[in-house]
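Novice: Just to be clear, the model below is a prediction. Sequence and coordinates:
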Amino acid sequence: MKRKVLFICNHNAGRSQMAQGLLNHYSGDKYEAFSAGLNPTESVNPHTIEVLKEIGIDISGKTPLHVSEYRDVKFDEIVIACDYDPDNHELPATERITEKKFPDPYLFSGSDEDILKSFREVRDEIMEWTDKEFTGDNEMNNKNSDNGNANNNIYKSNFPDDNECRPVTVTVFVSGDPSGPPLRCPDTGRSLSEVIKDTDIIMKKQGFVIRYEERPESENTTESLLLIGGRPIEDLVPLPDPSKYCGMACADCGGKPAGTTCSRIYEYIPESVLRLAVKKAADSMD
């Protein structure tokens, strides 16, 4: 019997539709995937349809659904790909809930081609995760096996030593004011250094070690306050559009005042986007 999996995101127009299409396409013999939204839109984002069609998956007939549509269905697993408040949202019955956040396409900005490129990157990240989560030999699957603890130890022992990994440095330029608040990811509230520590564990599987450093703004020779592998994060991933969260007048310029750096544009980078930027910086070194 196929295992039922429900993917949930905010609008059911991007991430959850991608995950449903990918799992049904590649593992439809073992899983039956569904998707829903906490606040669904009227239609699926056309970029979602396009990037799936590029790899042979047609979801053009799909319509966003509210999670309440599945209130009478029992799922083996529910995957929540967005911010979620259990006090405000009632989920269907399930044996297991997994929270796995992916970059929110709604926040992408730039030209149509830039946005489409970002949708492809989210698609590929979801594809990689669903493959490892549901079909691959990974930590999550090992945790669910009969010998979970033993397999987890084997899995972790396969990490290369730091001296065998290639370094990727994450540099944050900070002001001289020690009382200034650290940059935090808004989806979890965790500081940048905490997120980088977790990302280091993930990237070790790919042979990279992540180094985090804070340097004074006076040493900055770029227009970016956040460098990954020596590259501005803006060159690696589209940053969220400040006009959607920033109350400052400078948001009218797209978040980057001419000739200046502004920490405001880094205040709404979710963990998933930050991890994606680190991965892209590492991939560019291959």
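Specialist: Perfect, I can see it now. Residues are numbered from 1 along each chain as shown.

Novice: contacts and neighbour counts: CA atoms only from here.
Specialist: Fine.

Novice: who's in contact with residue 134?
Specialist: Neighbour list for residue 134: residue 141 [criterion: C-alpha atoms under 8 Å, 6 or more residues apart in numbering].

Novice: Just the buried positions in the helix or strand where residue 155 lies, please.
Specialist: Using DSSP states H and E, residue 155 maps to helix 148-157. For helix 148-157, burial by neighbour count (16 or more other C-alpha atoms under 10 Å) applies to 151-152.

Novice: now for that helix, which elements pack on it?
Specialist: helix 139-144 (3 or more C-alpha pairs under 8 Å, 6 or more residues apart in numbering; DSSP states H and E).

Novice: Which stretches in this structure count as strands?
Specialist: 3-9, 31-37, 74-75, 77-80, 93-94, 97-99, 166-174, 208-216, 226-228, 231-232 (DSSP state E).

Novice: And the helices in the stretch 51-200 of the chain, which stretches?
Specialist: Remark: helices assigned in the stretch 51-200 of the chain by DSSP state H, counting those that start in this stretch are 112-134, 139-144, 148-157, 192-204.

Novice: how about those helices, which one is nearest residue 16?
Specialist: Closest of these to residue 16 is helix 112-134, at 9.3 Å (criterion: C-alpha to C-alpha).

Novice: Any figure for the gap between the spatially closest residue to residue 60 that is not a sequence neighbour and residue 235?
Specialist: Of all residues not flanking residue 60 in the chain, residue 49 sits nearest, at 6.0 Å (C-alpha to C-alpha, 6 or more residues apart in numbering). According to C-alpha to C-alpha, to the nearest Å, residue 49 stands 25 Å off from residue 235.

Novice: Residue 107 now?
Specialist: Residue 107 is 16 Å from residue 235, by C-alpha to C-alpha.

Novice: what do you get for residue 203?
Specialist: 20 Å.

Novice: So for those two, which residue has more residues nearby?
Specialist: Neighbours were counted for residue 203 and for residue 235 using other C-alpha atoms under 10 Å; residue 203 has more, 19 against 13.

Novice: The more buried one contacts residue 279, correct?
Specialist: Yes. Between residue 203 and residue 279 there is a contact under C-alpha atoms under 8 Å: 7.5 Å.

Novice: I'd like the helices of the stretch 51-200 of the chain laid out as a markdown table, including distance to residue 103.
Specialist: A markdown table is the format used below for the helices of the stretch 51-200 of the chain (distance: least, C-alpha to C-alpha, whole Å):
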| stretch | distance to residue 103 |
| --- | --- |
| helix 112-134 | 7 |
| helix 139-144 | 21 |
| helix 148-157 | 27 |
| helix 192-204 | 15 |
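
Novice: structure B:
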Amino acid sequence: MASTPSVLFVCVHNAGRSQMAAGFLSHLAGAAIEVRSAGSAPAESLNPAAVEAMNEVGIDITRQYPKILSYDAVETSDVVITMGCGDTCPVLPGVSYRDWNLEDPAGKGIESVRRIRDEIRARVEDLIAELLPART
């Protein structure tokens, strides 16, 4: 792994789960970890409930937008975390893959999205502890 690990979060629409995970990782790890997110079938815009849930914890993800998953993004990542994108994510040697089985926030109310957000935060904190053990 490079001196600055690189993480790619992937979900289908890149509008909720992967954006919240990227927001938490950027906020909590700063420049110590390179953060990317993408989707296999990106939505036109971010999920408003995900934006609201992240704002509640002081993280603004409104400057982000859904992006298409590219081979290059996978190839240049040390860790790829999938969130319900199935077999659409290319698997490459030398890349560590994890699947986070998380409920999709699409169409859910803010109460459900808060639970998903909090589960994502806990997983991101565990990931930081794994990738940057000296910081914990």
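Specialist: In hand now; what should we look at? What you see is a predicted model; the values in this text were computed from it and never measured.

Novice: Name the residues of stretch 10-17 of structure 2 that are buried.
Specialist: For stretch 10-17 of structure 2, by 16+ other C-alpha under 10 Å, it's 10-17.

Novice: what does it rub up against?
Specialist: 18, 37-43, 45-47, 50, 65-67, 69, 80-85, 89, 102, 104-106, 116-117, 120.

Novice: Which residue range of structure 1 does it align onto?
Specialist: Counting by TM-score structural alignment, stretch 10-17 of structure 2 pairs with residues 8-15 of structure 1.

Novice: now swap in stretch 34-45 of structure 2 and tell me
Specialist: The aligned range for stretch 34-45 of structure 2 is 32-43, by TM-score structural alignment.

Novice: Which positions in that stretch come out as buried?
Specialist: Result for stretch 32-43 of structure 1 [16+ other C-alpha under 10 Å]: buried residues 32-38, 40-41.

Novice: Repeat that for stretch 23-30 of structure 1.
Specialist: 23-25, 27.

Novice: just stretch 89-101 of structure 2 next, same as before
Specialist: 89, 97, 100.

Novice: Let me have the residues you listed in CSV, extended by distance to residue 6 of structure 2.
Specialist: Below are these laid out as CSV (distance: C-alpha to C-alpha, whole Å):
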residue, distance to residue 6 of structure 2
89, 16
97, 12
100, 17
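
Novice: Would you mind giving the strands of structure 1 as TSV with distance to residue 57 of structure 1 added?
Specialist: Converted to TSV, the strands of structure 1 look like this (distance: least, C-alpha to C-alpha, whole Å):
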stretch	distance to residue 57 of structure 1
strand 3-9	17
strand 31-37	14
strand 74-75	23
strand 77-80	20
strand 93-94	27
strand 97-99	24
strand 166-174	35
strand 208-216	32
strand 226-228	33
strand 231-232	34
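
Novice: Nearest to residue 271 of structure 1, out of these?
Specialist: strand 97-99 (12.7 Å).

Novice: Give me the residues contacting the closest one.
Specialist: 77-82.

Novice: Go through these and say which is closest to residue 145 of structure 1.
Specialist: residue 77 (15.2 Å).

Novice: so how far is residue 134 of structure 1 from that closest one?
Specialist: 11 Å.

Novice: Which pair in the buried residues of stretch 32-43 of structure 1 has the greatest spatial separation?
Specialist: The widest separation within the buried residues of stretch 32-43 of structure 1 (C-alpha to C-alpha) is 23.0 Å, between 32 and 41.

Novice: okay but residue 95 of structure 2 is in contact with residue 75, surely?
Specialist: Yes. Between residue 95 of structure 2 and residue 75 there is a contact under C-alpha under 8 Å: 7.4 Å.

Novice: I'd like the contacts of strand 97-99 of structure 1 written out as CSV, with distance to residue 168 of structure 1 added.
Specialist: Below are the contacts of strand 97-99 of structure 1 laid out as CSV (distance: C-alpha to C-alpha, whole Å):
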residue, distance to residue 168 of structure 1
77, 35
78, 34
79, 30
80, 30
81, 27
82, 27
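
Novice: Show me what residue 53 of structure 1 lines up with in structure 2.
Specialist: Correspondence of residue 53 of structure 1 to structure 2, assessed by TM-score structural alignment: residue 55.

Novice: Can you give me the neighbour number for its match?
Specialist: 13.

Novice: rewinding a little: burial check on the residue nearest to residue 60 of structure 1, number of neighbours?
Specialist: So residue 49 of structure 1, with other C-alpha under 10 Å, has 21 neighbours.

Novice: Can you give me every residue that contacts it?
Specialist: 58-60.

Novice: Include neighbour count when you put those into JSON lines, please.
Specialist: Shown next, in JSON lines, are the contacts of residue 49 of structure 1 (neighbours: other C-alpha atoms under 10 Å):
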{"residue": "58", "neighbour count": "15"}
{"residue": "59", "neighbour count": "17"}
{"residue": "60", "neighbour count": "15"}
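
Novice: if we go to structure 2, which of those are intact?
Specialist: Contacts from the contacts of residue 49 of structure 1 that recur in structure 2, judged by both residues aligned by TM-score structural alignment, their matches' C-alpha atoms under 8 Å, are 58-60.

Novice: Tell me the one among the residues you listed nearest to residue 198 of structure 1.
Specialist: Looking across those and measuring by C-alpha to C-alpha, the closest to residue 198 of structure 1 is residue 59, at 34.0 Å.

Novice: In structure 2, which residues correspond to the helix holding residue 155 of structure 1?
Specialist: Taking TM-score structural alignment, helix 148-157 of structure 1 hits no residues over in structure 2.

Novice: Since that was my last question, I'll sign off now.
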